[in-house]
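**Q** when you get a sec, could you give me coordinates for this:
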Amino acid sequence: MPAPAERRQITGFSNPTVKFIRSLREKKHRRREGKLLAEGLRLLTDAREAGHVPEMLVLSTQRDPHPLLADLEASVAAAGGEVIETTPDILSKITGKSNPQGVAGVLAEWDTSLNAIDRTSADIWLVAQALRDPGNLGTMLRTGDAIGAGGLILIDDCADPFSVEAVRASMGAVFTQGLVQARWEDFLPWLRAGEGQLVAASLRDAVPYRGAPYASPCFVMVGNESQGLPEPYEAECDLRVTMPMKGRADSLNAAVAAAVLGYEVLDSLERG
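**A** Model (predicted):
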């Protein structure tokens, strides 16, 4: 087991470091600092294994020992990061949770421009337009990981993918999936500059989603939770598909729709 790193002790709620880490729960501070806050050993281990080593690691004095935690601590120290030890009450204030896990970390955000991804690296990509709920965003990242998608492309004004809620909901997929934030007027020319089929669930000139002619790389797009996709966006799609609604509901949750379509595209492309 790696030797423990040298730890800095923090015992006061008013400590500037505590205030700084706690501030990362707010979007304006995350944007200003270019950093995000993540909590939990599993989440931070996924981050480390994906190449995102925390710059700052905060440990509870009442944490349980674990080999993965020792590895994480050693990785942070080796990368020149800082390891802090503090009380459960202070860690609770940092994370905003009454019963926090024994470890939290501060990580640097990364490039989320269209130029940061390679469309040929995967057969499926998920696209969300004006997705507002961080839980849905995190679920879409998990779905992308499950179906082997290249990543999630967020169009227009979406929830912040680096929020504590979205990172937690992603169950680590925010670190394993490609992530892009772009405006529609930038995304569409980028898409049309290379190969790529844009697909959306729709009622306009749509075909049944099962057995539809999906093609790789397939960009599966869903819209805002309450408004859906704007009509001009749907008009630009290469393929519009419809899913049967047997009950009284007239639509699926955005993240659920992405999962249903994503698995159908995966099955179709694997069958050739």
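**Q** going forward, measure contacts and count neighbours with C-alpha atoms only.
**A** OK.
**Q** who's in contact with Leu107?
**A** Counting by C-alpha atoms under 8 Å, 6 or more residues apart in numbering, Leu107 makes contact with 35-38, 52-56.
**Q** mind checking which of those residues land in strands?
**A** When the contacts of Leu107 are checked against strands (DSSP state E), the matches are 35-38, 56.
**Q** give me the buried subset of those.
**A** A residue is treated as buried here by neighbour count (16 or more other C-alpha atoms under 10 Å); on that basis the buried members of the ones in strands among the contacts of Leu107 are 35-38, 56.
**Q** could you say which helix or strand holds Leu141?
**A** Following DSSP states H and E, the helix or strand that holds Leu141 is helix 134-147.
**Q** sequence B follows; please return its structure for comparison with A:
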Amino acid sequence: MSGERPRPGAIKTVTSAANPVVKEIRALTMRKHRTERGLFLAEGLKLVADALEAGWPIRTVVLSEDLESQTRAAQTAATARARGALVVMASEEVMARLTRRDNPQTMVGVFHQRLVGLDAVEAKPAPVWVALEDVRDPGNLGTILRTVDAVAGAGVILIGDTTDPFGLEAVRASMGSIFHVPIVRVSREAFMAWRSRFPGVVIGTHLAGAVDYRTVMTDKPVLLLMGTEQRGLSEEIVAACDRLVKIPMAGKADSLNLAVSTGVMLYELGRNRLSL
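**A** Reported below is the predicted structural model:
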């Protein structure tokens, strides 16, 4: 079997997990290979269809042989092929190896990563941007992307040593919102150098915040800063905030999960700004 990749827009049937195309896709489960190649995986017919509808550049789509006769799957595969993607028909065994699940997804897409720069924040100071510092949990990140999408947020800025937004768990948790929410990834130094140019109010959540989150009202663009799951915002980032707010705890818990607290903040800001 040739190790050369089939030409763009081709259709190929694969029955062995040792196939070079399968190996290439499986390598994308590791961050190193995703970063080197600028590619990532999206699992499931809905996510692949959402990505294509959003205009994301696609490299490969793999679908189960059992799915070929289903109308939406066939249409999605045809759209991908028309955009130059390799379309691979795979056995259930191969699909299981690709997704590493006992009950594998019936479609997997390989897409090119897409990030925006801080200049996009300057040019489009839309309702609310969320900035996350050193977030490590991919499930939290994916859920936050989904919530930002739900409230029509402007985008997400990832500061410092964040988890990979294009990792499988983050993409799954986003439920397709990764294809609709602009993402910026910057160092802490680059963010701090840029922060003064943000044309609005910078709000951070902090246990030491003196302001109840329900009292923050502004019609200016908002940059909402959220910290790590373990220690919250660093002192450097705290100093960059115009306002520090807190979410009161009525019970015995002293904090909320990062994705939950971000959701609480976004919906409160949205209630005041977007009539949510």
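**Q** how alike are these chains, TM-score-wise?
**A** Structural agreement between the overlaid chains, expressed as a TM-score with TM-score structural alignment, normalised by the length of the first structure, amounts to 0.93; 267 aligned residues with a C-alpha RMSD of 1.7 Å.
**Q** which one of the buried ones among the ones in strands among the contacts of Leu107 of the first structure sits closest to Pro217 of the first structure?
**A** The nearest member of these to Pro217 of the first structure, counting by C-alpha to C-alpha, is Leu36 at 30.5 Å.
**Q** pretty sure the closest one sits against Ser163.
**A** Yes: taking contacts as C-alpha atoms under 8 Å, Leu36 of the first structure lies within contact range of Ser163: 7.1 Å.
**Q** who touches both of these two?
**A** Overlap between the contact sets of Leu36 of the first structure and Ser163, as judged by C-alpha under 8 Å, 6+ apart, is given by Arg25.
**Q** going along the chain, name the strands of the stretch 151-276 of the second structure.
**A** Read by DSSP state E, counting those that start in this stretch, the stretch 151-276 of the second structure holds these strands, from start to end of the chain: 155-159, 183-186, 201-205, 211-212, 222-226, 243-246.
**Q** which among the ones you listed is found nearest to Leu47 of the second structure?
**A** Checked against C-alpha to C-alpha, the stretch from these lying closest is strand 183-186, at 17.5 Å.
**Q** what residues does the residue in the first structure that Thr162 of the second structure lines up against make contact with?
**A** Applying TM-score structural alignment, one finds that Thr162 of the second structure aligns to Cys158 in the first structure. In this structure, Cys158 of the first structure makes contact with 128-132, judged by C-alpha under 8 Å, 6+ apart.
**Q** need the residue closest to the centroid of the first structure.
**A** Most central in the first structure under C-alpha atoms, centre = their mean is Val174, positioned 3.3 Å from the mean C-alpha point.
**Q** now whichever residue in the second structure pairs up with that one: how far from Met217 of the second structure?
**A** Alignment note (TM-score structural alignment): Val174 of the first structure maps to Ile178 of the second structure. For Ile178 of the second structure, the distance to Met217 of the second structure (C-alpha to C-alpha, to the nearest Å) stands at 28 Å.
**Q** report how many residues lie close to Asn272 of the second structure.
**A** Counted with other C-alpha atoms under 10 Å, residues neighbouring Asn272 of the second structure total 15.
**Q** cool, and Asp71 of the first structure?
**A** That count, for Asp71 of the first structure with other C-alpha under 10 Å as the rule, works out to 17.
**Q** alright, I will stop here.
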